[in-house]
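Asks: Have a look; sequence and predicted model below, questions after that.
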Amino acid sequence: METTFTGNQSIITEFVLLGFSELPDQHFLFFSFSTIVYLSTILGNMLIIVAVISSPGLHTPMYFFLANLSFLEILYTSTVVPKMLAGFLRKETISLAGCLLQFFIFGSLATTECFLLAIMAYDRYLAICHPLHYSLLMGSERCVGLVVTAWLSGFAVDGLIVILMAQLTFCDSNHINHFYCDFMPVVRLACSDSHVVQATTFILSVICLTIPFGLILTSYARIFVAVVKVPIGARRSKAFSTCSSHLAVVSTFYGTLMVMYIAPSAVHSTLLSKICALLYTVVTPIFNPVIYALRNKEVHQVLKKLLCNKQYSNSF
């Protein structure tokens, strides 16, 4: 354990990530499962990005946002999973600076995803409820502006939290009972007053989760009303298919985050808290390529064409 000394008090500068230490016999199972899902997540999201960039037919706002979401998911899961996988094989340590940096990047990406999912819901609302004005309301400059705003907002919000966390002093235990530097497991180890950072984080979490989530619910409520009025047919079926795909991603992502950051008292055991965290760090990111690539005919056709062309070129 690395420490520095101030007077008679030792200041911790390095932490030990305990991971799933409660289940030592299951480490190989967790390692195998997480590795397969992680590699699938990276590959699947990269394929979506390649498909959107390479196909002019996918150069629309919806797929522009989808490519951004795929890029975000790659960064999001790569911030946590490699360190977690290493922890299944050996005792994993992380410096205080590295811990704060990991939380900053991960938290910023999670906040950005909240905003980006809300933007995607708003985009579907405009496309279905205001089709005649859609191209004007969601032009290329508007799309880029919305995405840049989402990214900058995510990093600004969590940057403030990390600045407050950096003011805390850690001088007792250096064992983080988690597989990455999440907010509460780290703050619980502080020996200085953490009320300000906890209150600030709660308020920002409520704002960054409930407002985008409310926008999503409002958008889909209006979409549902509009789609129900459409005669049964291909257009109605396509609208429901696209929206249900997005809602599946949203419900899993927002559900676990709300439990963890707005109502943490709802999780009564540390192990359950880690499993919830495993859902939104490992499982949720793979939903994006699975749901959008397998259920979206346009993406599916482009990927099939790209793979067939690659196999054809390799045969010569």
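Replies: Yep, that arrived. Numbering: from 1, shown residues only.

Asks: From now on I want contacts and neighbour counts done on CA atoms only, so please keep to that.
Replies: Noted.

Asks: show me what contacts Glu113?
Replies: Glu113 makes contact with Leu69, Leu72, Ala150, according to CA atoms under 8 Å, 6 or more residues apart in numbering.

Asks: Roughly how far does the residue nearest to the spatial centre of the chain sit from Met258?
Replies: With distances taken as CA atoms, centre = their mean, Ala110 lies nearest the centre of the chain, 4.3 Å away. Going from Ala110 to Met258 by CA to CA, to the nearest Å gives 12 Å.

Asks: returning to that earlier point: now, which of the contacts of Glu113 sits nearest Asp25?
Replies: Leu72 (32.9 Å; CA to CA).

Asks: and the residue nearest to the centre of the chain, what does it touch?
Replies: Tyr76, Gly154.

Asks: So which of the contacts of Glu113 sit within helices?
Replies: Leu69, Leu72, Ala150 (DSSP state H).

Asks: just checking, Cys276 touches Thr256?
Replies: Yes - counting by CA atoms under 8 Å, Cys276 does reach Thr256; the two are 6.1 Å apart.

Asks: that older thread, host element of the residue nearest to the centre of the chain?
Replies: Assigned by DSSP states H and E, Ala110 falls within helix 96-129.

Asks: try this one side by side with the last:
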Amino acid sequence: METPNGNNLTTATEFFLIGFQGSQWLRIFLFCLLLVVFCGTICGNLLIITLVSTSKNLHTPMYFFVSQLSISDILLTTDIVPNMLHLLLNNGEGITFAGCIAQLYFFSAPEAFECFLLTVMSYDRYVAICNPLRYTSIMTHEHCGKCAATCWLIGFSMVLIDNLTMSSLKFCGPNIIDHFYCDFVPLQEIYCSDTFIVQLEMFLLSIPLVFIPTLIIISSYVNILFAILRIPSGTGRQKAFSTCSSHLTVVSIFYWTLFAVYMFPAKGESSTIRKILSLLYTVFSPFINPIIYSLRNTDIKQAIDKTIKKYKT
């Protein structure tokens, strides 16, 4: 079988990732754009992690969870973007079966972790606004550490089940993946084996991974909304809402793209639309998350100012 680059892929243990097809100038433009976004993602999330680790005024549960989110975003973007940049330069690229499954795992595991972490963060906001007098006794450093560790453990363990099943199935030609990374949907299109087991596992795993966290987040914010509406002063309501607006924005972007790609894809959705939606939550979401949490955030700005002054002196 001949790839668009003229390379032959004759075995079922090798695939060819198409990436973004187009003119050379378009691919160069995308390469430059995504390289800037990648550098910005790494720098922005490393800045958040560094500030939360070194600034005492950021040693709170909310910022601890934000730093965990930054770690997840770095893992996700380093798994996807470097290979995608290589795809753009070479107009597609071959990838081994083992490499494909490994990329799929290290993409899906941080995504699963983020589902659980965003749920824990919504609970943190719920306690802070609906039960403020008990907040410090409930959200202790030990409790937050256990919550984060549990999210990492469950997230990386649960997706392993589906990845192991996918790695045991047989693939047949043409071994061309019409995507810029190894993802569940494009891989299922080139299976020779029956995909019923994989689809059943994905459905069953989506209940604890997606649907239950979504219900918890919605329930938390319904209670938060009622608590905010009971605050008598407009200034108090605005202040209370501002403490959870960043998290709500990140949750909305994350789950909107997740549901659009995997849960309820549009009928007749083209591969181009699927790639664009995938770009949003694999590349641009990790880039804008630190911006969202830093924008109009006085604590982050103060920490940056203190750090700059510290190094100047």
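Replies: Happy to help now that I have it. Not measured: the values here are computed from a predicted model.

Asks: Mind checking the TM-score on these two?
Replies: Comparison of the two superposed chains (TM-score structural alignment, normalised by the length of the second structure) gives a TM-score of 0.93, and 305 aligned residues with a CA RMSD of 1.8 Å.

Asks: circling back to that earlier point, from the contacts of Glu113 of the first structure, which single one is nearest His59 of the first structure?
Replies: Among the contacts of Glu113 of the first structure, Leu69 lies closest to His59 of the first structure (CA to CA), at 14.8 Å.

Asks: wait, isn't that closest one in contact with Cys114?
Replies: No - counting by CA under 8 Å, Leu69 of the first structure sits too far from Cys114 to count as a contact (10.4 Å).

Asks: Who are the contact partners of Ile231 of the second structure?
Replies: Ile231 of the second structure neighbours (CA under 8 Å, 6+ apart): Arg237.

Asks: Go again with 10 Å.
Replies: Taking CA atoms under 10 Å, 6 or more residues apart in numbering, we find Ile231 of the second structure in contact with Arg237, Gln238, Ala240.

Asks: Most neighbours of all the residues you listed, which one?
Replies: Ala240 (20 neighbours; other CA atoms under 10 Å).

Asks: so which strand or helix has that one?
Replies: Secondary structure (DSSP H and E) places Ala240 of the second structure in helix 234-258.

Asks: what's the mean distance for that helix versus the first structure?
Replies: When the first structure is superposed, helix 234-258 of the second structure averages 1.6 Å from its matched positions, counting by mean CA distance after the TM-score superposition for the first structure.

Asks: Name the residues of that helix that are buried.
Replies: Arg237, Ala240, Phe241, Cys244, Ser246, His247, Leu248, Val250, Val251, Phe254, Thr257, Leu258 (16 or more other CA atoms under 10 Å).

Asks: Of all pairs in those, which one is the farthest apart?
Replies: Most distant of the buried residues of helix 234-258 of the second structure, by CA to CA, are Arg237 and Leu258, 30.6 Å apart.

Asks: And the residue nearest to Leu18 of the first structure when sequence neighbours are not counted, how close does it get to Ile232 of the first structure?
Replies: Take Leu18 of the first structure and drop its neighbours on the chain: the residue closest to it by CA to CA, 6 or more residues apart in numbering is Asn177, 5.1 Å away. Per CA to CA, Asn177 of the first structure is found 52 Å from Ile232 of the first structure.

Asks: ditto for Val187 of the first structure
Replies: 53 Å.

Asks: Could you check which of the two has the larger neighbour count?
Replies: Val187 (21 against 10).

Asks: Which residues are in contact with that one?
Replies: Val187 of the first structure is in contact with Met165, Leu168, Thr169, Phe170, Ile176, Cys181, Asp193, Ser194, His195, Val197, Gln198, counting by CA under 10 Å, 6+ apart.
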